[in-house]
Every structure is written in C-alpha cells, then in structure tokens.
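# Have a look at this prediction, sequence included:
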Amino acid sequence: MNIRQAVAADLPSILDIYNDAVLHTVVTFDTVPRTMEQQEQWFEQHGKSYPVLVAEDNGLVTGWASLNRYSDRLAYARTAELSLYIRDGYRGHGLGKTMLEAILREGKTAGLHTVLSRITEGNDNSIHIHRVFGFEMVGTMREVGFKFGRLLDVVLMQKML
C-alpha cells in the first residue's frame, strides 16, 4: 500500500469512491453524485495548504483523504475540515487509520492549526478512530441532515495539530 499526494489523474478514482458513498451511505450528506467537472473544481481548491492524499494498491486507488478549507473567511485559514473515504471492499483493514495519520501529518506540515470532522450519528468506528488520534467531541448538531428518509444528527470533533 502506497500513500501519496493526489494528482489530477487520480480524480476519476476519487470521484468513483465518493459517489459510491453518496449513493449508499450517510457518511456524506450529498444526495446527488458529483460530476467530473465538480470534482476538478474541488481539487483546484486544494494545494499545499489543503492537501489531498490517495492510497494506492497495485495501481488501484483504494482510498483518499483531504483537508478542506473550512471557510472562505480569512480568519479561518488555519482551520480545515477532514474528508476520508475508503473504497468498498477495503474498509475494516486499518487503511482509514493509516490515511488519517498521514493526512494529519500533512496538515501540520502545511501549517494548519486545527482540524474539524463532522461524523454522522451511528458511525461509531469513525468516532473511535478519531478519538485514537486525539480528536475531541465538541458538540452534536441535532437532525441537521435528511437522507434515506430519516433525519440525522452529526457529531463535531476537533483536533489541534
């Protein structure tokens, strides 16, 4: 397994993994799959300050992680929001932990100060992994999302780098 900086050629794989999550899970509150054009715009918003990593196994992108701009207001420039997605069939084998460790290291190197993570209720594995890496629960947003016919809470976790 190789973890490296994402490049534009990885976007189809990143999009495939993300859209699978859109259609089959509540880990994202997007309800309509993204287009390649949207994914390209997303990628262009990153760079050295907001890294994107991929995990690759024998040429197949098996997961990706990014630190995303939290807000376009300049006072938030050192705050990022975490995204982490693992390809179906590769979950539950420690890749998420490996990716989380790598993206946090990249965020610190990039000069970020704090990382936020919004986790949908019931995703106990994700909450556990975040705690292992020093994230603290800072609140719960009640019934802020509606997906697959139900209202969902979101836990907000934070880590200072």
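Ah, there it is.

# CA only for contacts and neighbour counts going forward, please
Will do.

# now the helices for the chain?
Secondary structure of the chain (DSSP state H): helices at 11-24, 36-44, 95-109, 124-132.

# The structure to be compared is supplied as follows:
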Amino acid sequence: MDIAYIHKGLITGWRSACEQVAAEKAYLGLVSLPPFDPERALPNRMIARNWPMYCALDEGRVVGWVDIIPNEVPECAHRGTLGMGLLASHRGRGLGSRLLEAALGHAPESGLTKVELAVYTSNVSAISLFLKFGFTEAGMWRDYRRLDGVTYDALLMERFLV
C-alpha cells in the first residue's frame, strides 16, 4: 500500500472512493455526491495551492484519502478542516495513520497552525485515531445530522501544530 500526494491521474479514483464511503451513510456528511466534473473537482484546487491531500493506493487504486482545507477567510487562514475516508475493505490496516501522518506533516507548508474536524460520535475507531495523533475534544454538535430516523451527534476535535 502506498500513500501519494493527489495528482490529476488520481482524481477519478478519489471520486470513486468518496462515492463508496458516502454510500455507507455512516461516515461522511453526504450520502450521495453532486454530479462529477473532473476539471472542477476539489483535488484541482488542492494541487494548485499545494494544500494537503493524500490518497492511499492499493496497486494503484485509490482506497482512501485525507485532505486539510485551509479556511479561506484571511483572518482564519491558519485553520484547516480535515476530512478523510477509507474503503471498508481497507480499514484497520494502518492506512488512516499513514494518511494522517502525511497530511499533518504537509499542513505547515500551507501556513496552517491548527487543524479542526467534526466526527460522528458513533465513529469510535476514527475518534481513537484522532486522539492517537494528538487531537483533543473541542466541543460537541448535538443533533448534527438526521438520517433514516437516526440522529447523529458530532464531536469537534482540534490539534495545534505549533
């Protein structure tokens, strides 16, 4: 398994991985994604600005990703929001740790000094991973999402990089 910085050749695979994780309805904010335009996809902006975005690859196939998107408000540009996902078939193999290590190592190059995230409280393995990487609890959004009759709370986490 390899960890690689996003590039144009990975965008379609990244999108496929996002669709698969979203379809699980348990980890991402969206359960289906908007129409796909490879030229306008998020990775293009990440590449152009050298923002942290890495993919986990299994024999060249994207099986996971992580991104840290800096806040575009100038006074808040020191803060970035982390998002990530792994295909179910590749969880529990240490790829989440490797992805986080790459993105957090890259983040200061983008001027980031703080990384923030929201994770569903039901996602115990992700919370454990974030705690392992030095994230701390910063708050809670109760009744964050309602889907299929289930209410989800989101734990807010943060990590200062300096």
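Here it is on my side, so go on. Please read these numbers as outputs of a predicted model, since none were measured by experiment.

# Superposed, how do the two chains score by TM?
TM-score of the superposed chains, computed with TM-score structural alignment, normalised by the length of the first structure, equals 0.90; 160 aligned residues with a Cα RMSD of 1.7 Å.

# about what we covered before: adding distance to D30 of the first structure and mean neighbour count, write the helices of the first structure out as TSV.
TSV is the format used below for the helices of the first structure (distance: least, Cα to Cα, whole Å; neighbours: other Cα atoms under 10 Å):
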stretch	distance to D30 of the first structure	mean neighbour count
helix 11-24	6	18
helix 36-44	13	13
helix 95-109	21	19
helix 124-132	18	15
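
# Distance of the most centrally placed residue in the first structure relative to R73 of the first structure?
Among the residues of the first structure, the one closest to the centroid is S83, at 0.9 Å (Cα atoms, centre = their mean). Distance of S83 of the first structure to R73 of the first structure, computed by Cα to Cα, to the nearest Å: 20 Å.

# Compare the helices of the first structure and give me the one nearest R4 of the first structure.
Comparing the helices of the first structure against R4 of the first structure with Cα to Cα, the closest turns out to be helix 95-109 (9.1 Å).

# Report the mean distance between the closest one and its aligned residues in the second structure.
For helix 95-109 of the first structure, the mean deviation from the second structure after alignment is 1.0 Å (mean Cα distance after the TM-score superposition for the first structure).

# And the strands in the second structure, which stretches?
Taking DSSP state E as the criterion, the second structure carries its strands at 2-5, 53-58, 61-70, 79-86, 114-120, 136-147, 150-160.

# Any chance of those strands in JSON lines with distance to L129 of the second structure as columns?
Shown next, in JSON lines, are those (distance: least, Cα to Cα, whole Å):
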{"stretch": "strand 2-5", "distance to L129 of the second structure": "17"}
{"stretch": "strand 53-58", "distance to L129 of the second structure": "16"}
{"stretch": "strand 61-70", "distance to L129 of the second structure": "13"}
{"stretch": "strand 79-86", "distance to L129 of the second structure": "12"}
{"stretch": "strand 114-120", "distance to L129 of the second structure": "11"}
{"stretch": "strand 136-147", "distance to L129 of the second structure": "11"}
{"stretch": "strand 150-160", "distance to L129 of the second structure": "12"}
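
# Tell me which of those strands lies nearest to M46 of the second structure.
strand 53-58 (6.7 Å).
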